[in-house]
Every structure is written in C-alpha cells, then in structure tokens.
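Q: Predicted model, plus sequence, below.
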Amino acid sequence: MTGRIIGTGSYVPERIVTNEDLAKLVETSDEWIVTRTGIHERRIAVEEGTSAMASRAAERALENAGIKAEELDIILMATSSPDHCFPNGACEVQAAIGAVNAVAYDISAACSGFEFALSTVQAFIRAGIYKTALIIGADCLSKLTDWSDRGTCVLFGDGAGAAVIRAEKTGVIHSVMGSDGVKGPVLSCVARSEGNFLNERKPELGYIYMDGQEVFKFAVKKVPECIRQVLEESKTDIEEVKYFVLHQANYRICEAVAKRLKQPLDKVPMNIGSYGNTSGATVPILLDELNRQGRLQRGDKLVLAGFGGGLTWGAALVEW
C-alpha cells in the first residue's frame, strides 16, 4: 500500500498587508518588492496563532476528504513557529478537531517541512503501522520577522495548509529528502539564547536571518537536482508530470527551476504574489487551491518540492 492524498484544506488570516503598507515601515516600494520577489501582498495574523490556523486548515481538509477526525491514526504538523515549546502544535490541533485516536507530533524542517511530513507518513503507511494520516504545514512567521529589516520583512506571510493521506494502491510514488547542516547558518532563527541564572543572560527570542544570495544559489541548484532524483529513481519521464508544486519562496526561484528543468512555466503554478512565503504552508496551500479550482484529475502526476532552513530539501512524486 501507499499513501494517497484524499483531501486538502488551507487557511490564511483575513488581514492583508500590501507592499504599500510595508513602504510605510521600511525604505522600500511596490516596484522594488515585485521585481525581486513577485510578491504583491501577504496575510498577517492579528489574533490567531499557528495552531489555530492549522486547525482550520485541518478541518477543511477533513471535510474535503469526507472523513471524521476520529478516523485519523496520526497527525504530523510541520512548523518552524509553534505557539509553544510544548505542548506541540500537532497535539493542539488534535484537541481542537477531536482526533482522539491519533498520535500527534511536530516536524521541524523549515520550508521543507510539508514534504518531510509526507515522506514520514508514507513510511508509516508502507510499514502497515498507520492507515489514515493528517499532515499540516503551518507557520506564523510574522512572529519571527524583524519588521525593520527590509531584506526579510517583505518576504514572509502567515498561513496553513493540510492534506489527508490514506493507505491505497496508488498515491505517493517516490520521495526523497536531504539536509546540509554545514550551510545552516545562511538561513536561521535563534529560538532562545543560552541564558539562565548561572550566566545571568536572559533567554530571548531571535529574528529570521537570511543570506539571500546564498539561499537563492542553493535553491536553484538543489531543487532541480532533487526533482530529477525523484523522477530518475521512480523511472518517470519528466513529461509525465502535470504540475511542479514548488515551495513559494520567490518568483525568480520558481522561474529558474522551470528553466533548469526545461519545462514551461505554466507547469509551475504560483500564488506567491498573494501570500508571500508562508514557509511550510506554501506547498499545501497551493495544492489546495489547485484541488478546489478543479485543476487536478485522478491519475495526474505531480511533483511536490520544498527547500528551506537546515538547510533542507525534499521532493515527492505523487499520483492524484
């Protein structure tokens, strides 16, 4: 058996923050942001936290799948911005949706988190341990963003996406994951400083740091590589793929990946212009949009691919 996506859901906050709004905070402009990133606006949470957004996306995914929360065996939530150190966000979602029979825990792989969660659930299903799973990518990066740093504050938004996975004969065909901890410092966020009563330093939360040029070079090289790897190892011709559902970090990165794969840009759907980079939520939000727009048909082959802090990367070839 393999894991098949049988339902999707997503949620973004109501509050829209435009590029013009950010121009009031930092020295920037709509033209500057759009030219470099493709982003026009993003959604920012005012009252909601990561788990609240994740719960709403989860409820929509369950409804789309036509199953009850009690049927879930496992919930994996990929996030870099949980509301608490503990309890974990997946447990908070479990409580909110009433998934009383599920084990629940978080995965931390930054923007690759949803792909890592999918690969993990796939392993459980293939091993016969679980049959029905909920995977969520959710982040509230506005909590971690330095809103006085124009190099990062223009990039990020908040949101959550979810998918219900069930053991069936077709679904996930193959997946790959990778990490390079040596290069981790080029994209990082300090959770807490090493402070306690002995060294008399107060623990403090940090902000997102990114070396944009290094991340760009990493992404445009590694994403095509892992996509080719997942296709080669599954003996799948690239022309069989209907869509490449990529992490929405930057329009120029998606464009460069399509060019390196020698694929038309219309096979690389994008929504970054409306939401910005929502980290682990970008792929499931985009997947949910494609699903609800009726652009996915049974038997379509998709490649889901993400990259992010760690550094991490992952790709999965799935049959819809």
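A: Sure, I can see it. Numbering: from 1, shown residues only.
Q: okay, CA-based contacts and neighbour counts for the rest of this
A: Noted.
Q: what sits against the residue positioned nearest the centre of the chain?
A: By C-alpha atoms, centre = their mean, the chain has its centre lying nearest to residue 280, at 2.1 Å. Contacts for residue 280 (C-alpha atoms under 8 Å, 6 or more residues apart in numbering) come out as 78, 79, 80, 110, 111, 112, 113, 114, 137, 138, 139, 160.
Q: what about it, is that helix, strand or coil?
A: Using DSSP: H, G, I helix; E, B strand; the rest coil, the structure places residue 280 in helix.
Q: circling back to that earlier point, between the contacts of residue 280, which has the most around it?
A: Highest neighbour count within the contacts of residue 280: residue 138, with 40 neighbours (other C-alpha atoms under 10 Å).
Q: Going along the chain, name the strands of this protein.
A: For the chain, applying DSSP state E gives strands covering 2-11, 16-18, 41-43, 74-78, 103-107, 132-140, 158-168, 172-179, 187-189, 208-210, 241-246, 301-308, 312-319.
Q: between those, which one is nearest to residue 252?
A: The minimum distance between residue 252 and the strands of the chain falls on strand 241-246, with 12.1 Å, by C-alpha to C-alpha.
Q: Check which helices and strands the closest one sits against.
A: helix 282-292, strand 301-308 (3 or more C-alpha pairs under 8 Å, 6 or more residues apart in numbering; DSSP states H and E).
Q: what angle do the last one and strand 172-179 make?
A: Using axes from the mean of the first three to the mean of the last three C-alpha atoms, to 10 degrees, one finds that strand 301-308 and strand 172-179 are set 10 degrees apart in direction.
Q: With the longest one instead?
A: Counting by the same axes, to 10 degrees, helix 282-292 points 160 degrees away from the direction of strand 172-179.
Q: Let me see the residues that make contact with helix 282-292.
A: The contact list for helix 282-292 (C-alpha under 8 Å, 6+ apart) reads 8-11, 111, 114, 136-137, 159-163, 245-248, 269-271, 296, 304-306.
Q: in it, what's buried?
A: 282, 283, 284, 285, 286, 287, 288, 289, 290, 291 (16 or more other C-alpha atoms under 10 Å).
Q: Put this next to the previous one:
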Amino acid sequence: MTIRSVILGTGSFLPARRVSNAELAAQVDTTDEWIVERTGIRFRHIAGADESTSTLATAAAKAAIEAAGVPADTLDLIVLATATPDQTFPATATRVQTALGILDCVAFDVAAVCSGFLYAVQVADSMLRAGVHRRALVIGAETFSRILDWEDRATCVLFGDGAGAIVLEAQDTADEGGRGILSTKLHADGRYNDLLYVDGGPSTTQTVGKLRMKGREVFRHAVVNLAAVMEESLAAAGLVSADVDWVVPHQANARILDATARKLGLAPEKVVVTVDRHANTSAASVPLALDTAVRDGRIQQGDLIVLEAMGGGFTWGAAVLRF
C-alpha cells in the first residue's frame, strides 16, 4: 500500500471591494486598454481596513473545511503560504488555528512568495506521507495591496488580495494511478533577487517596504522555468502533457499563461484563467483558481491536474495530482 495525500475539499475568499482598471486609471497614469493588453487583468479585490491576511485565510479555510465535510478539530497540521503576514511573528497560521477553534495542532507559515502555495503543498504532503499527520489544511493568502507603491503604475495594477485553501488527507492506496498528489518539484535561484523583491525588512530597513519588479526580465524567466518544471513534474509521475486534463497556473499575467501553454503544446481551454478577475494574488492565486474551477464544475474527481507557480527569489515549482 502507498500513502498518498488526497484533496478532500477546496475553498477561497476575496475581499468585497472590487477595483476596476478604470478606477486605477483615475489615480495613476494608466488606462484600461494598456493594462488589459499587457496583462489581461480587468479587476482586482482589495482588502478593507478591517481585513488582514489571517481573516482572508480563515474565510477560505472555513470554505475548504465545509467542502471536505470534516470537523475542523480533526486537522492536525496547518501550513500557510504568505509574503504578507499579519505580524513578523508569530506565524499567521496560528491566528487561523485560533479562529477555527483548533486548540492544538502544528501550525506554521511558508515564505516563497508566488510559489508559496506549491512549497506549502510539498511540505504538507511530505509530512502526511511520513505518517506524522493525518489531515492538513494548506492555505495561500495575501494582502499585497499593503506593500504596493500606488504611484508605480508598472506594479500597482498587477496585484490583488485574496486567499485559497485545500484540505489534504493521508490515504492508503494500492492504485498507482489513483487520487492524490503524484509528484512535486520545487526550485529556487537567489541570483535573481533584484528582479522581483520588496525593498524593506526587519533586519535591513526596519520597515515593511514596497514591491519592486523588472517586469520584462521576470516574464522571460517565467515562461522558460514554468514550462521546464511542469515537464519535470509530469516526468516524475510517469506522465506527459497529453495526459493532463487541467493546468491551474499562478495567475500573474495572461501572456505568461498563453506562452507557457504553447511551449508545452497544451490547448488554451485546458488552462484555468482567473487573472482577469483577480489579478496576481501571489501565494493565493493557485488555490483561488483551483477552487474557482472546482466550484464551477470544470474540475471533476479523477481529473489529472498540474499546479504551477513562479515568484520572487526566484522560486518556482509544479505539482501533479489526481483530483
């Protein structure tokens, strides 16, 4: 028998405030046409004054737990991916734990920016397969609006706030092609720090800082790295791109999604796209898109899915799973 991490349920949450390109164009030197042509983005959600990464994460977690049909207190592991925690410490995951009424479990954060959810999935999957835990809540949640320079039109139009979550359960299976996570592949290369970063931190500037990005260079690396890691993760599972039912990618830029699909020879209709409605929600974007496609009926039990993301660091990764 093989222990495999199976998704029991998905959930997501977006702040109520939805900001259009036209609204941004009234604040910075940009236009709806310019944003759509270069990114595909039309709207993004922005957290309110009474919202934080932990409140978004908790709402997404509750939706995933409800979909999974399990009591919250049966979760013994919470891994939360975020680059915008509520506090420097303690971990935002512990705030979610308390909000869910779980008195004792392992709870910690993972920081890998836009790849954070993929990193969190592999960490949780490894701990479940090791037999240390039985059920895990894996969350990607961000309030990137709090670290944007709203005078920088090259970055402020790209990002939004939101959260997505999944519940994983360790299950014994004798079926090599059965449900669960089949493979994960992660990478990092810190030489590219200055292409996508935040210009602050507790031990350097003693400030939170603002996001800075060189978009053209990031685009070039993203297309190459994402296509390569998707092929690598499929090969590790003994599969090829023709076996894939759905790709659920990091929602950074519609042109990156199109270019990556072409490089792999995948039909555009197999790619889940939410960037037009949500913009780039960093670690939240993959689970947000996954939950969207599950709830609208596109993704069905038994479908073969590839998750992929790339973020600051650079970090990048992909996971292959049978839903």
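A: Looks like it arrived, so ask away. Since the model is a prediction, treat every value here as computed from it, not as a measurement.
Q: coming back round to it: quick one: map the residue nearest to the centre of the first structure onto the second structure.
A: Residue 280 of the first structure maps onto residue 283 in the second structure, with residues paired by TM-score structural alignment.
Q: Please name the nearest non-neighbouring residue to its match.
A: The shortest distance from residue 283 of the second structure to any non-neighbouring residue, by C-alpha to C-alpha, 6 or more residues apart in numbering, is to residue 114 (4.4 Å).
Q: Residue in the first structure paired with that neighbour?
A: Match for residue 114 of the second structure (TM-score structural alignment): residue 111.
Q: picking up where we left off before, roughly how far does the residue nearest to the centre of the first structure sit from residue 34 of the first structure?
A: The gap separating residue 280 of the first structure from residue 34 of the first structure is 22 Å, by C-alpha to C-alpha, to the nearest Å.
Q: what range in the second structure matches stretch 240-253 of the first structure?
A: The aligned range for stretch 240-253 of the first structure is 243-256, by TM-score structural alignment.
Q: Between its first and last residues, how far does the matching stretch reach?
A: Across stretch 243-256 of the second structure, the terminal residues are separated by 22 Å (C-alpha to C-alpha).
Q: Which positions within it qualify as buried?
A: Applying 16+ other C-alpha under 10 Å to stretch 243-256 of the second structure flags 244, 245, 246, 247, 248, 249, 250, 251, 252, 253, 254, 256 as buried.
Q: quick one, what contacts the spatially closest residue to the second one that is not a sequence neighbour?
A: Sequence neighbours aside, residue 304 is the residue nearest to residue 245 of the second structure in space, at 5.2 Å (criterion: C-alpha to C-alpha, 6+ apart). Each residue near residue 304 of the second structure by C-alpha under 8 Å, 6+ apart is listed here: 243, 244, 245, 246, 320, 321, 322, 323.
Q: wait, the second one sits on residue 302?
A: It stands for residue 244 of the second structure. No - using C-alpha atoms under 8 Å as the test, residue 244 of the second structure is too far from residue 302 to be in contact (11.2 Å).
Q: how deep is the alignment partner in the first structure of residue 34 of the second structure tucked in, by neighbour count?
A: Counting by TM-score structural alignment, residue 34 of the second structure corresponds to residue 32 in the first structure. If you count neighbours by other C-alpha under 10 Å, residue 32 of the first structure ends up with 14.
Q: cool, residue 8 of the second structure as well?
A: Residue 8 of the second structure has 19 neighbouring residues, counting by other C-alpha under 10 Å.
Q: which residue ranges form the helices in the stretch 1-150 of the second structure?
A: Listed in chain order, the helices of the stretch 1-150 of the second structure (DSSP state H, counting those that start in this stretch) span 21-25, 32-39, 53-68, 92-99, 116-129.
Q: Report the distance from the third one to the chain centre.
A: Averaging C-alpha positions (C-alpha atoms, centre = their mean, to the nearest Å) puts helix 53-68 of the second structure 14 Å from its chain's average.
Q: Who are the packing partners of it?
A: strand 2-13, helix 92-99, strand 135-143, strand 161-173.
Q: Then the first one?
A: Packing partners of helix 21-25 of the second structure (3+ C-alpha pairs under 8 Å, 6+ apart): helix 32-39.
Q: once aligned to the first structure, how far is the helix it packs on on average?
A: Relative to the matching residues in the first structure, helix 32-39 of the second structure has an average distance of 0.2 Å after the fit, by mean C-alpha distance after the TM-score superposition for the first structure.
Q: In the first structure, what sits opposite residue 19 of the second structure in the alignment?
A: For residue 19 of the second structure, the aligned position in the first structure is residue 17, judged by TM-score structural alignment.
Q: Surely that match is in contact with residue 41?
A: Yes - using C-alpha under 8 Å, residue 17 of the first structure is in contact with residue 41, at 5.6 Å.
Q: Between these two, which has more neighbouring residues?
A: Shown here are residue 17 of the first structure and residue 41; by other C-alpha under 10 Å, residue 41 has more neighbours (25 against 17).
Q: Excluding chain neighbours, what is closest to residue 189 of the second structure?
A: Leaving aside its sequence neighbours, residue 189 of the second structure sits nearest to residue 314 (C-alpha to C-alpha, 6+ apart; 5.2 Å).
Q: The counterpart of that neighbour in the first structure: neighbouring residues, count only.
A: Matched by TM-score structural alignment, residue 314 of the second structure corresponds to residue 311 in the first structure. Burial measure for residue 311 of the first structure: 24 neighbouring residues, criterion other C-alpha under 10 Å.
Q: need the contact list for residue 311 of the first structure.
A: 179, 180, 181, 182, 183, 184, 187 are the contacts of residue 311 of the first structure under C-alpha under 8 Å, 6+ apart.
Q: Longest helix of the first structure, counting residues only.
A: As assigned by DSSP state H, the longest helix anywhere in the first structure is helix 212-233.
Q: For that one, enumerate the helices and strands it packs against.
A: If you count contacts as 3+ C-alpha pairs under 8 Å, 6+ apart, helix 212-233 of the first structure packs onto strand 172-179, helix 251-261, strand 301-308, strand 312-319.
Q: One more pass at 10 Å, please.
A: strand 172-179, strand 187-189, strand 241-246, helix 251-261, strand 301-308, strand 312-319 (3 or more C-alpha pairs under 10 Å, 6 or more residues apart in numbering; DSSP states H and E).
Q: Out of the helices and strands packed on strand 241-246 of the first structure, which gets nearest to residue 167 of the first structure?
A: Among those, strand 301-308 comes nearest to residue 167 of the first structure, with 17.6 Å by C-alpha to C-alpha.
Q: on average, how far is the closest one from the matching bit in the second structure?
A: In this overlay with the second structure, the average offset of strand 301-308 of the first structure from its partner residues is 0.4 Å by mean C-alpha distance after the TM-score superposition for the first structure.
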